[in-house]
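K.L.:
pasting the sequence and the predicted model now:
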Amino acid sequence: MADVSTELVYEVLKQVQQEIRNLRDGQNEVRQELISIRGQLISINQDTSNIYGMLSRQDGRLDKIERRLEL
């Protein structure tokens, strides 16, 4: 009876090891996706900052034009 239970425990442990491998693989995939999303967010933030800079310059130019036209 001891041999049967030892074999069963061994089989269960092999299954647990496989499940842990699967979880690690899934975790690595999620990590890579998060890295990708983080990179995209950084790009969006830079683009937004560039747009704000352009709007600020346009606002300054518009102020100069209004002053020249005395509006």
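P.N.:
Good, I have the coordinates.
K.L.:
use CA for all of it now, contacts and neighbours both
P.N.:
OK.
K.L.:
residue ranges of the helices in this protein, please?
P.N.:
Ranges of helices in the chain, per DSSP state H, are 2-69.
K.L.:
next one: the residue of it positioned farthest from its centre relative to Leu8, how far apart?
P.N.:
Ranked by distance from the centre of the chain (C-alpha atoms, centre = their mean), the top residue is Met1, with 52.1 Å. Going from Met1 to Leu8 by C-alpha to C-alpha, to the nearest Å gives 11 Å.
K.L.:
next up, a structure to set beside the first:
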Amino acid sequence: MADVTQELIHEILRRMHVRADKSDNAIRDLRSEMGSIRLSLHAHQNDINTLYTMLHQIDERLERIENRLELRELAEAQSRFEPHP
């Protein structure tokens, strides 16, 4: 009877170790995947930041162009009232 109980306990412990090893491997895989996702997320965030920077630069250029056009329009309007030789 004691032998059967010892063998049963030994078998249960062995199965628990196998399951624990599988769980450790699964956790290791999940951590690896999470690290990959984190790197991908950082890359996407950098891309978005770059796009915002480019958009801001384009917006500034457009504003300068609009200011120049307004100045030109004002100069053209002013020249109508100035005497021409």
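P.N.:
Arrived safely, thanks for sending. Not measured: the values here are computed from a predicted model.
K.L.:
let me see the TM-score of these two.
P.N.:
TM-score for the superposed pair, counting by TM-score structural alignment, normalised by the length of the first structure: 0.98. Supporting figures: 71 aligned residues with a C-alpha RMSD of 1.0 Å.
K.L.:
on that earlier part again, for Lys14 of the first structure, see how far away the residue farthest from the centre of the first structure is.
P.N.:
Here Met1 of the first structure is placed at a distance of 20 Å from Lys14 of the first structure (C-alpha to C-alpha).
K.L.:
what of Gln32 of the first structure?
P.N.:
Using C-alpha to C-alpha, Gln32 of the first structure is found at 27 Å from Lys14 of the first structure.
K.L.:
go on, Arg67 of the first structure?
P.N.:
79 Å.
K.L.:
now swap in Glu29 of the first structure and tell me
P.N.:
Note on Glu29 of the first structure: its distance to Lys14 of the first structure, by C-alpha to C-alpha, is 23 Å.
K.L.:
over to Asp59 of the first structure?
P.N.:
If you measure Asp59 of the first structure against Lys14 of the first structure using C-alpha to C-alpha, the figure is 67 Å.
K.L.:
and what of Val4 of the first structure?
P.N.:
On the measure of C-alpha to C-alpha, Val4 of the first structure and Lys14 of the first structure end up 15 Å apart.
K.L.:
now Ile42 of the first structure
P.N.:
For Ile42 of the first structure, the distance to Lys14 of the first structure - C-alpha to C-alpha - is 42 Å.
K.L.:
try Asp25 of the first structure
P.N.:
Taking C-alpha to C-alpha, one finds Asp25 of the first structure at 17 Å from Lys14 of the first structure.
K.L.:
over to Leu34 of the first structure?
P.N.:
Using C-alpha to C-alpha, Leu34 of the first structure is found at 30 Å from Lys14 of the first structure.
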